[in-house]
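Chemist: just a sequence and a predicted model for now, questions to come.
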Amino acid sequence: MKPMLSTVPLRPCCRLTSRLPLLTRSIHISGINLAGKHKKRSFPSKELKKLTFDIPNHTSVNNLSNLLNVRLEKLIQDLKKLGFTHASSNYILTKGYIELILQEYNYDFEVNEVVNSSNVYDELKSPMNPRFLETRPPIVTIMGHVDHGKTTILDYLRKSSIVSQEHGGITQHIGAFQCVAPISRKLITFLDTPGHAAFLKMRERGANITDIIVLVVSVEDSIMPQTLEAIKHAKNSGNELIVAITKIDRISNLKERAEAIEKVENSLIVNDIELEKIGGDVQVVHISAKTGENMDQLEESIISLSDIMDLKAEKNVKTVCEGWVLESEVKKAVGNVATVLLKKGVMNKGDILISGNSICKVRAMLNEHGAQVTKALPSQAVEIVGWKSLPNAGDEVIQAKSESIAKKYVARRQHLLQEEKEAETVEKLNDERVAQSETKALKNDIDEVDEDEEQAEVESGPKDVNFIIKADVSGSVEAIVQSIEHLGNDEVKCNIVGSSVGVPAENDLKMAKITGSTILCFNLDNVPNDIINNKDKIPVKQFNVIYKLIEDVTETLTDNLKPIFEEKQIAAVEIREIFEFKVKRNFIKIAGCKVINGKVSRNSLVKVIRGPEEEVIYKGRISTIKQGKETVQDVNKGNECGITLENDFEGYQAGDKLIVYESVKIPRFL
């Protein structure tokens, strides 16, 4: 349905188009607290009025009063009764709020079903048909703390060796593999989610598209920070859970091993994991992926749990395919590719797919071994070639009947995204106006405020340190952005100018030059030398381990902090007498001094202090040091000398002290 447009011209600040969901329940936004159902209506109930104008997507309170033919003061008063505490003539109302207000004024109009960017593709989905349901392999996610042995477990089950191929010994992408379990000979799809803290969103995605979560806990380390996060995501996802206590081979003494296992299990119970030993339904398996000890029990636990869950999906060519993008990247020779985990339907070569704002005509599908396949079934992960633009990791994939239909829905989604973005702009605009109003009222209550200085301080704000992120896959881009975008403080902040997949191009260098950005490359081993050693001297840094990248960004931000210097005293000099000498036609005053402690050198920083209050009457540098008629470079403790200061300062007196110091830069941290 096309959005209805206003028949009344909007004010310049209101030329926005958006639509918020019709609010029929509790609403709280920008200090507004509305309730769709009131015990006592704000307005008396009358006969329904016919709506004579199209409801605008946005309009000001002033325009709405003209549309409703209601006095502005009356409308503002009624809005405040409804909960719009900051209502004013220029307050901007969204379509959802306008419809709610019209209901309160007893207008009769048709309320359409709310469509937004998150559900616009739901119309393409086919309803479930029980006749097409067939048993599918379980999707199992391995989760846990970094270096607790998650990938090693998969290695054993797949009889592969991917640990040695990973930088820094940690998994940095979501890996999706379907394999035949060695003992049961049944298919299982495994997702290996990274354990490093930077990949929080990737772990969330893994937990939310899986059936069974295997929580890996090292018997040596027990519960760690990422273990707690994995537990939280497992609970939020509602998936079934199996606990694998790993690395038991490292404790050879059986008694000590049993005590360590008991300690881990007690920690899990404390964190609300209902283990079978206390009457819960969470299985615990004690394993060693390195030696293979009890790995058959882990496999048996997964298969038996999946049998109980009775996992099924529609395996029919008439069913609309649905899935999720696990990873996406740009590959040489083939272009945009995405790893898709299929949830329902049968995907074939030539199918038309939609994911986010991306459209794909499937040119090729590759399995986990890199071999081409002609079709993909539920719970299978395949790498799909043929995307016109790179989809985002975590986006849903839905099949469309034709490319024209796909383009129509993508265009509709882009329009809705634009409306939602403009709705956010409206909300911010209202918040800014409220804040400005409150600030103005506060300033009126404060006397003798230096407005220019205060305004300059507000406008300056923290300094932006700009970065451009380039990585091998979209999941890494997402993780890096989320890891560093919050870094900074009141003085400096990390500003992500751009982020994308692939090696830096000329456009990235141009953008970096314009914005003064540093280009950060992650897991890109084929960056050309002319990019790294570019003629504009733009910093291009390469990383293979994410925490090294985070450390470098933190260091760069720290280097951009305003330096703070501390005065460190290195000598004290007492002025005992003032001498006058004639140089050509002028007389100059020389301070006759004795070095009390330390060492005085020419060009040293010095300040002259006077009296018991130690008033500073001069700060500068020593111009000359003389002993007798000789000019010397420095004088040590206990010796006498004559000193003159820079800028022809001669205001010193007998009894003054010279404090020789140096400015020491104090290390600063975010």
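Modeler: Nice, I can see it.
Chemist: from now on I want contacts and neighbour counts done on CA atoms only, so please keep to that.
Modeler: OK.
Chemist: let me see the contact set for Tyr618.
Modeler: By Cα atoms under 8 Å, 6 or more residues apart in numbering, Tyr618 lies in contact with 607-609.
Chemist: if we use 7 Å, what do you get?
Modeler: Tyr618 is in contact with 607-608, counting by Cα atoms under 7 Å, 6 or more residues apart in numbering.
Chemist: that one and Cys641, how far apart?
Modeler: In this structure, Tyr618 and Cys641 are 19 Å apart, going by Cα to Cα, to the nearest Å.
Chemist: what of Val61?
Modeler: Shown here: Val61 relative to Cys641, a distance of 81 Å by Cα to Cα.
Chemist: ok, and here's another one to check against it:
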Amino acid sequence: TTLLDALRKTSVAASEAGGITQRIGAFEVVTPTTSRRVTFIDTPGHAAFSGMRRRGASVTDVVVLVVAADDGVKPQTLEALQQARDARVPIVVAVNKIDKDNANIEWVKQQLKDLDLRDAKQGGDTLVVEVSAKEHVGLDDLEEAVVQQADQLTLHADYKARAEAYILESGLGDGRGRVLSVLVKRGTLKVGDYVVCGTHSSRIRQLLDHARRPLSSSRGATPSTPVEVVGLTGVTPKAGDFLVVVRDQKTAGTITRMRKRAEEMRQLEESDQTSAVTRDVLAFKKHVLEGKGVHLKSPNLHKKMMTKAYHMPGESDADLIDAEDQSLQQEHTPTHTDDQHEGREGLEEDGGSQPAMPESFAAAEGQQLGLVIKADNYGSMEAIKDYLDQWTAKDEQRRDRFALVSSGVGAVTEADVEKAAVSNSFVLGFNVEPLEGSRVHQLLHRHKLIFRKHEIIYKLFDDLEALHDFHFGPRYLIKTVGRMIVTRTGDYTVTNRDKSKEVRTVAGVDLKEGRAAAGNDYFYKITRRSVVIAEGLNVLSMSVQGKKATEMPKGEGAIIFKVHDDVQPGDEIVCYENKERPPLFGQLNIPKFLEANKL
């Protein structure tokens, strides 16, 4: 964003939360030398916004790949490069931050060369421009490089055709209803046009240019012009959809009806295919199970299906079925009464025939955490869902621990809170507030629900991880305080409370990291040649420089443990705290369902 701010001579980056781009933006500039109009699409660089970058690459004529001169090629750089290549879009590289003291331009160019992006000045075919957005250095060269690359493509568009526009972003504006950020691909988009998007149609009430100035009905938006479309009703498009202008309202209605019928037919075909698969599976189960003395309408079918011998078998399962056949026959002998279990009861017992639980109630089951998430636009919601999918996929145990009860774009409403209350879910918001004039806050308080909202997306991700760790992690957290090595050992006579004397082992130690302390809040673990000898130990006595102490800084000291004497030179001793996990988000009143499920 800082580079694009410099190009359009604004300071958007300073006003963006966290100083990072979190949505697709588009604007126009006029090049200083050739006076050519260039539209720039700003896509987020944060790892979470992969979908936005992919959409940006798919509608551009030229990709400007920004690489920092001090950081070099990053994972997001590689991803953006691959997306540009997948879209077969030519690339101009901008090496930014050349003003920094630790800038290493030649190193960056070597990285680019390794990626088959050789500088044209060094005999390659990639335009590489050195710039400093902060100092406004090289910006004219960058604009001209973009124009030069575009001229090689012989770009052209039909201004008189019926307009088509690509939806970059979709969201709800402040008091303006549905707002679409679009890029016109062909034709001229005007106020009053009837448009079709997916299975919906509407009429454009207002068009705003990239500076949010209204466009007159006569002017319109021509190809490669970024505009905001305001006032569409009954349309719920997603980023990546196309907006197509049609002749009139009647035509729009005809097209949407045809598309709806086509969509219904597609869903019906999918349903038929699913039903066919289900019938095949049930037939296979019937063949296997009834051959082993289990009737499909048995009221105990679900229980029997859960035994490992009666999962749908492959060839390797044949012996397993035979081995347990006798025990099953003893447990269940088919009788005529089993055939009388008809209707709903029999169907519910049939694995796979029972209706699936509604999504909004999934979080109430066992150890799942329900989430109700609202975002300011579809791109942000897409990024949140992608992150949730990727993060949970990293660990097999995480996959079934979150249930996305509800998600959507716009303010948090009373209906959102009611869904969260029914499903014991957490409410998370990104760049959204509770609906003005609603009872959202009162309902949250009444149901004792947690509501968190953020303007920076990675802080919302931190919340998701915190929710998981608090709910599924241990109640007590181990924090390492210090590490030491035993340098020598000796005998020391201690006097017990009953006046009896006892010879104990004293360990002379060299504290290498952190500190050590006595007291019941501090515990010790002894490791010898990578094997844990003892842990959970408390200190009986501690001394530093021959004097009794309660805390030991780095350096030499001595320790006697309360009930452990097996200490040898070379042992590693770790001092740690075992503290109860702090309240979630600093809130003392944790919802009852969460506290009840706490490990």
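Modeler: Nice, I can see it. Owing to the predicted nature of the structure, the values given are computational and were not obtained by experimental measurement.
Chemist: remind me which helix or strand Glu453 of the first structure belongs to.
Modeler: Under the assignment given by DSSP states H and E, the secondary-structure element containing Glu453 of the first structure is helix 451-460.
Chemist: report how many residues lie close to the equivalent of Ala406 of the first structure over in the second structure.
Modeler: Under the alignment (TM-score structural alignment), Ala406 of the first structure maps onto Ala252 of the second structure. The criterion is other Cα atoms under 10 Å. On that basis, Ala252 of the second structure has 22 neighbouring residues.
Chemist: name the element Ala252 of the second structure belongs to?
Modeler: Taking DSSP H and E as the criterion, the element that holds Ala252 of the second structure is helix 249-290.
Chemist: does the residue most central in space within the second structure belong to a helix, a strand or coil?
Modeler: Nearest to the centroid of the C-alpha atoms of the second structure, with distances taken as Cα atoms, centre = their mean, sits Tyr387, at 1.5 Å. Assigned with DSSP: H, G, I helix; E, B strand; the rest coil, Tyr387 of the second structure falls in the helix class.
Chemist: ok, it - contacts?
Modeler: When contacts are counted by Cα under 7 Å, 6+ apart, Tyr387 of the second structure is found next to Ala48.
Chemist: and the alignment partner in the first structure of it, how far from Met202 of the first structure?
Modeler: For Tyr387 of the second structure, the aligned residue in the first structure is Ser483 (criterion: TM-score structural alignment). When Cα to Cα is the yardstick, Ser483 of the first structure and Met202 of the first structure sit 12 Å from each other.
Chemist: same deal with Thr291 of the first structure?
Modeler: From Thr291 of the first structure over to Met202 of the first structure (counting by Cα to Cα), the distance is 29 Å.
Chemist: which one's more surrounded, these two?
Modeler: For Thr291 of the first structure and Met202, the more surrounded residue by other Cα under 10 Å is Met202, and the numbers stand at 24 against 12.
Chemist: which position in the second structure aligns with Ile496 of the first structure?
Modeler: Per TM-score structural alignment, the equivalent position to Ile496 of the first structure in the second structure is Leu404.
Chemist: re the thing from before, do you know how far the match of Tyr387 of the second structure is from Leu442 of the first structure?
Modeler: When Cα to Cα is the yardstick, Ser483 of the first structure and Leu442 of the first structure sit 37 Å from each other.
Chemist: show the contacting residues for the match of Ile496 of the first structure.
Modeler: Taking Cα under 7 Å, 6+ apart, we find Leu404 of the second structure in contact with 370-372.
Chemist: what's the closest of these to Leu3 of the second structure?
Modeler: Each of the contacts of Leu404 of the second structure was checked against Leu3 of the second structure using Cα to Cα; the closest is Val372, at 35.7 Å.
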